[in-house]
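Novice: Need a 3D model of the following:
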Amino acid sequence: MAAKVHDFTVEMTCEGCSGAVKRVLGKLGDKVTNVDIDMELKKVSVTSSLTSDELTETLKKTGKGVTFLESRDG
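Specialist: As a prediction, the model looks like this:
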């Protein structure tokens, strides 16, 4: 499957929260090619060949509230 950009809202309040997001996504290896985090908007954009459902489940491992927004072509 071609990589798409998946956008999520993640309830992040500090750098530790964004670090947790980067850690769990980093464990997916080459299935994730880019992670862009906007702390102010609490938005995480993930470029990946995985589905939005798979990424949602991974992001939930942070213990933060996660809401899937949209997927678009990278």
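Novice: contacts, neighbours, all on C-alpha from now
Specialist: Fine.
Novice: and the helix or strand Arg72 falls within, how far from the chain's centre?
Specialist: Using DSSP states H and E, Arg72 falls within strand 66-73. With CA atoms, centre = their mean, to the nearest Å as the basis, strand 66-73 stands 9 Å off its chain's centre.
Novice: How about stretch 25-35?
Specialist: With CA atoms, centre = their mean, you get 9 Å for stretch 25-35.
Novice: what sits up against that stretch?
Specialist: 22, 44-50, 58-59 (CA atoms under 8 Å, 6 or more residues apart in numbering).
Novice: And this one, please, so the two structures can be compared:
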Amino acid sequence: MTKHEFFVDMTCEGCSGAVTRVLTKLDVKFDIDLPNKKVFIDSDKDKDVLLETLKKTGKTVTYIGPK
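Specialist: Modelled structure (predicted):
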């Protein structure tokens, strides 16, 4: 399993809630670091699948790399 790090432009609990909703549907393990606007995802899924899923929140998302 790979741990992926993403930058997601989250500013509040509502933003992190949106991230939680889309990632829960994917059935992956994840951690949200709201102050640093980072999301860490443990998954064997392709990073592009994870990136497209995070973009469904409407937030700016950038793939930083494997952690």
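Novice: hmm, back to that, and the strand holding Arg72 of structure 1, what's buried?
Specialist: Buried residues in strand 66-73 of structure 1, counting neighbours by 16 or more other CA atoms under 10 Å, are found at 66, 68, 71.
Novice: want to throw the contacts of stretch 25-35 of structure 1 into a markdown table with secondary structure?
Specialist: Converted to a markdown table, the contacts of stretch 25-35 of structure 1 look like this (DSSP: H, G, I helix; E, B strand; the rest coil):
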| residue | secondary structure |
| --- | --- |
| Lys22 | helix |
| Val44 | strand |
| Ser45 | strand |
| Val46 | strand |
| Thr47 | strand |
| Ser48 | strand |
| Ser49 | coil |
| Leu50 | coil |
| Thr58 | helix |
| Leu59 | helix |
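Novice: Tabulate the residues you listed (JSON lines), appending distance to Asp38 of structure 1 and neighbour count.
Specialist: Formatted as JSON lines, those follow (distance: CA to CA, whole Å; neighbours: other CA atoms under 10 Å):
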{"residue": "Lys22", "distance to Asp38 of structure 1": "12", "neighbour count": "17"}
{"residue": "Val44", "distance to Asp38 of structure 1": "6", "neighbour count": "24"}
{"residue": "Ser45", "distance to Asp38 of structure 1": "9", "neighbour count": "19"}
{"residue": "Val46", "distance to Asp38 of structure 1": "12", "neighbour count": "24"}
{"residue": "Thr47", "distance to Asp38 of structure 1": "15", "neighbour count": "21"}
{"residue": "Ser48", "distance to Asp38 of structure 1": "18", "neighbour count": "23"}
{"residue": "Ser49", "distance to Asp38 of structure 1": "21", "neighbour count": "17"}
{"residue": "Leu50", "distance to Asp38 of structure 1": "21", "neighbour count": "18"}
{"residue": "Thr58", "distance to Asp38 of structure 1": "18", "neighbour count": "16"}
{"residue": "Leu59", "distance to Asp38 of structure 1": "15", "neighbour count": "23"}
